[in-house]
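J.: what follows is a predicted structure for the sequence shown.
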Amino acid sequence: MSVASDDVEPGYVRVRLDLAYDGAEFSGWAKQRTRRTVQGELESALQTVLRLPDPVALTVAGRTDAGVHARGQVAHVDLPEEVWELEGGKLLRRLAGRLPWDVRVWKVSRAPAGFDARFSAIWRRYAYRVGDQQGGVDPLLRGHVLWHDRPVDVDLMNEAARRLLGEHDFAAYCKKREGATTIRTLLELHWERDASGLAVATVRADAFCHNMVRALVGSMLLVGDGHRPAGFPGEVLAGRVRHSAVNVVRPHGLTLEEVGYPADELLAARNREARNMRTLPLPRA
């Protein structure tokens, strides 16, 4: 099967892949003709180890940008039933032998009915890690932590974060794409210090638009280091346009940690619901 499909064709099996990757040397998830990508490596490996005559097509829960990492990414692929029955039990080990060091598949399983890695998901959870120690970031963590050259106040950033929760039009924090909505529901956004002293943002939403997490982090760092008051990120959100003071922070501090799905019996309904274009309710007169 060479083209991803909404429905599983007769004679095919939908297979779920749980995977992780270091994004440093990838030009993002999505396959490109001349650049190295996670999708390109995985599809090539699958076709090779399964000895398939035609290319396969992966569908992913969230397309990460160049330089962004993933610990809990999810994808699916539709395979001929006879191939799955014959090779499914060996697939994990064979992928480990074929894939490059910076991408790993941890689990391979037959997906339940109605499952779609992208449209069945009910939330995605990211972490963004910031080091604000005066001497810089631990060299062993440098590829996963942003160095901020001023100390940040986690409590102030949490005060700012609370004003961003809920369903909003996040146009001010997104790179607009033609025909796509920027309405999202931000379910969780908070900062804490981990055991090593890093300031870590946990960001969970039903979905994210392009650059959304990195722009949100950029606005809150302005609050954390004293450049802007706690209400600033909320004011930017309400304005619905990009603000020149808000930087989209670098990608290497960002990791996709987990993707959430409903119970198996709700997968198909969520799949259908997620395809609808969202709008915000009209204000009451």
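T.: On my side now, so go ahead.

J.: going forward, measure contacts and count neighbours with C-alpha atoms only.
T.: Will do.

J.: pull out the buried positions in stretch 156-174.
T.: Neighbour-count burial for stretch 156-174, counted by 16 or more other CA atoms under 10 Å, picks out 156-161, 163-165, 168-174.

J.: so which residues make contact with that stretch?
T.: 182-191, 209-213, 215-216, 220-221, 223-224, 230-234, 236-237, 239-243, 280 (CA atoms under 8 Å, 6 or more residues apart in numbering).

J.: selection in PyMOL covering whichever of these are buried, please.
T.: What follows is the PyMOL syntax selecting those of those that are buried according to 16+ other CA under 10 Å:
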select buried, resi 182+183+184+185+186+187+188+189+190+191+209+210+211+212+213+215+216+220+221+223+224+230+231+232+233+234+236+237+240+242
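
J.: mind checking which of the contacts of stretch 156-174 land in strands?
T.: Using DSSP state E, 183, 184, 185, 186, 187, 188, 189, 190, 191 are the members of the contacts of stretch 156-174 that sit in strands.

J.: for the buried residues of stretch 156-174, which one is nearest residue 37?
T.: Checking those against residue 37 by CA to CA gives residue 174 as the nearest, at 22.3 Å.

J.: from residue 83, how far off is the closest one?
T.: Per CA to CA, to the nearest Å, residue 174 is found 41 Å from residue 83.

J.: same question for residue 74.
T.: Relative to residue 83, residue 74 is positioned 21 Å away (CA to CA).

J.: who has more neighbours, those two?
T.: Shown here are residue 74 and residue 83; by other CA atoms under 10 Å, residue 74 has more neighbours (24 against 14).

J.: name the element that one belongs to?
T.: Counting by DSSP states H and E, the element that carries residue 74 is strand 69-80.

J.: how far away from the center of its chain is that strand?
T.: Averaging C-alpha positions (CA atoms, centre = their mean, to the nearest Å) puts strand 69-80 12 Å from its chain's average.

J.: where along the stretch 101-250 of the chain do the strands fall?
T.: 103-110, 123-131, 146-147, 166-169, 183-193, 199-205 (DSSP state E, counting those that start in this stretch).

J.: now the first one: buried residues?
T.: Translated: strand 103-110. So, applying 16+ other CA under 10 Å, buried residues of strand 103-110: 103, 104, 105, 108, 109, 110.

J.: which residue packs closest to the last one, ignoring adjacent ones?
T.: If the residues on either side of it in the chain are set aside, residue 110 comes closest to residue 15, at 4.6 Å by CA to CA, 6 or more residues apart in numbering.

J.: for comparison:
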Amino acid sequence: MRIALGIQYDGTAFNGWQSQPHGKTVQDVLERALAEFARTPLQTVVAGRTDTGVHGLGQVVHFDTELDRAAFSWVRGTNAFLPRTVAVQWAKPMPGTFHARFSAFERTYYYVLHVHPVRSPMLAGRAGWIHTPLDIDAMREASRCLIGEHDFSAFRSSECQSKTPVKHLYQIDIRAAGEIVHLRFRANAFLHHMVRNLMGCLVAVGRGRYPATWMADVLASRDRDRAAPTFMPEGLYLARVGYPEPFAVPPASLGSMPFGGIWSE
């Protein structure tokens, strides 16, 4: 039997998603909790690996098991062994054709950015921070050239394992609400550090360090050295993973995200 789980987690204290020998990753604590509940080791496959400090709102995993448990039992039973910073939101039996990673056709990331002369300890780990004002219109203008299918090598980490740097970026939305700037990135897939590297460039434009037209030059260069430094991970959230309708994957609950109502539509 194949079971899919929807997972939420605060990534602040974890060294990313993927299991490591020290055991301080989200995958490690989830698989330990599953093993405690199921009384047998269970190996998970994830929709998208997140980096150190990055959060999950709509993360999806699957695993195979011979155990026959009700969906609510997988949720409550696993959560009983998880730390407060990780929680299973839903569980659902899936056909064998479902694959958490390869069945997904799109992913959406949110970035929450606090713009204020002084950092707020109440947002520590939950939002990125910039102390200078931003030109939001310039950032929107700079983002337009990124929409579509492109070679995103200029925004790719040297550690990226993707077979191709060509991705299709469907949407970038930027909205300001007081001291908070919300950014939404939706694509068929993302390269390692791609969103954080895009953020670094958008913030550089917003601060007036480069004109909006500079973004197109960076994209065309395919040269990581031409782009801005990788932006901080604290405000980044894997918000949604899109799957074909026949799988009926439950939508992510965004109400627990800081200021998440802005993307309620």
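T.: Now that the structure is in, tell me what you want to look at. The shown structure was predicted, so the numbers you read here are calculated from the model rather than taken from an experiment.

J.: from the chain's centroid, how far away is stretch 12-23 of the first structure?
T.: Averaged C-alpha coordinates place stretch 12-23 of the first structure at 14 Å from its chain's average position (CA atoms, centre = their mean).

J.: hang on, the earlier thing: adding distance to residue 52 of the first structure, write the strands of the stretch 101-250 of the first structure out as CSV.
T.: Listed next are the strands of the stretch 101-250 of the first structure as CSV, based on distance: least, CA to CA, whole Å:
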stretch, distance to residue 52 of the first structure
strand 103-110, 18
strand 123-131, 32
strand 146-147, 41
strand 166-169, 43
strand 183-193, 39
strand 199-205, 37
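
J.: tell me which of those approaches residue 247 of the first structure most closely.
T.: strand 146-147 (13.2 Å).

J.: roughly how far apart are the aligned residue in the first structure for residue 238 of the second structure and residue 57 of the first structure?
T.: Under the alignment (TM-score structural alignment), residue 238 of the second structure pairs with residue 256 of the first structure. Taking CA to CA as the measure, residue 256 of the first structure and residue 57 of the first structure are separated by 21 Å.

J.: now the equivalent of residue 56 of the second structure over in the first structure: closest residue in space, sequence neighbours ignored.
T.: In the first structure, the residue matched to residue 56 of the second structure (TM-score structural alignment) is residue 70. Nearest residue to residue 70 of the first structure in three dimensions, chain neighbours excluded: residue 256, at 4.4 Å (CA to CA, 6+ apart).

J.: does the one you found belong to a helix or a strand, and which?
T.: Using DSSP H and E, residue 256 of the first structure maps to strand 254-260.

J.: rewinding a little: which residues sit against the strand holding residue 74 of the first structure?
T.: With CA under 8 Å, 6+ apart as the contact definition, strand 69-80 of the first structure has outside contacts at 1, 4, 8, 11-24, 56-62, 116-118, 144, 252, 254-259.

J.: what about 6 Å?
T.: Counting contacts by CA atoms under 6 Å, 6 or more residues apart in numbering, the residues outside strand 69-80 of the first structure that touch it are 11-23, 58-61, 117, 255-258.

J.: now the angle between strand 103-110 and it, please.
T.: Relative orientation of strand 69-80 of the first structure with respect to strand 103-110: 40 degrees, computed using axes from the mean of the first three to the mean of the last three CA atoms, to 10 degrees.

J.: OK, contacts around the aligned residue in the second structure for the residue nearest to residue 110 of the first structure?
T.: When the second structure is aligned by TM-score structural alignment, residue 15 of the first structure is paired with residue 3. Shown in contact with residue 3 of the second structure (CA under 6 Å, 6+ apart): 62, 63, 92, 93, 94.

J.: mind checking what secondary structure residue 3 of the second structure has?
T.: The three-state label for residue 3 of the second structure, taken from DSSP: H, G, I helix; E, B strand; the rest coil, comes out as strand.

J.: from residue 100 of the second structure, how far out is it?
T.: 10 Å.

J.: which one is residue 216 of the first structure nearest to, not counting chain neighbours?
T.: Take residue 216 of the first structure and drop its neighbours on the chain: the residue closest to it by CA to CA, 6+ apart is residue 173, 6.4 Å away.

J.: then residue 270 of the first structure?
T.: Nearest in space to residue 270 of the first structure, with sequence neighbours left out and distances taken as CA to CA, 6+ apart, is residue 120 at 5.2 Å.

J.: residue 242 of the second structure now?
T.: residue 106 (4.9 Å).

J.: the first structure: which residue goes with the one you found?
T.: Under the alignment defined by TM-score structural alignment, residue 106 of the second structure corresponds to residue 123 in the first structure.

J.: residues contacting its match?
T.: Listed by CA under 6 Å, 6+ apart, the contact partners of residue 123 of the first structure are 205, 206, 259, 260.

J.: rerun at 10 Å
T.: Residues counted as contacts of residue 123 of the first structure (CA atoms under 10 Å, 6 or more residues apart in numbering) are 61, 185-187, 204-208, 258-262.

J.: what's around residue 78 of the first structure, how many residues?
T.: Burial of residue 78 of the first structure is recorded as 26 neighbouring residues (other CA under 10 Å).

J.: distance of it from residue 57 of the first structure?
T.: In this structure, residue 78 of the first structure lies at 8 Å from residue 57 of the first structure, with CA to CA as the measure.

J.: what about stretch 189-201 of the first structure, how long is it end to end?
T.: The stretch stretch 189-201 of the first structure measures 7 Å between its terminal residues, going by CA to CA.
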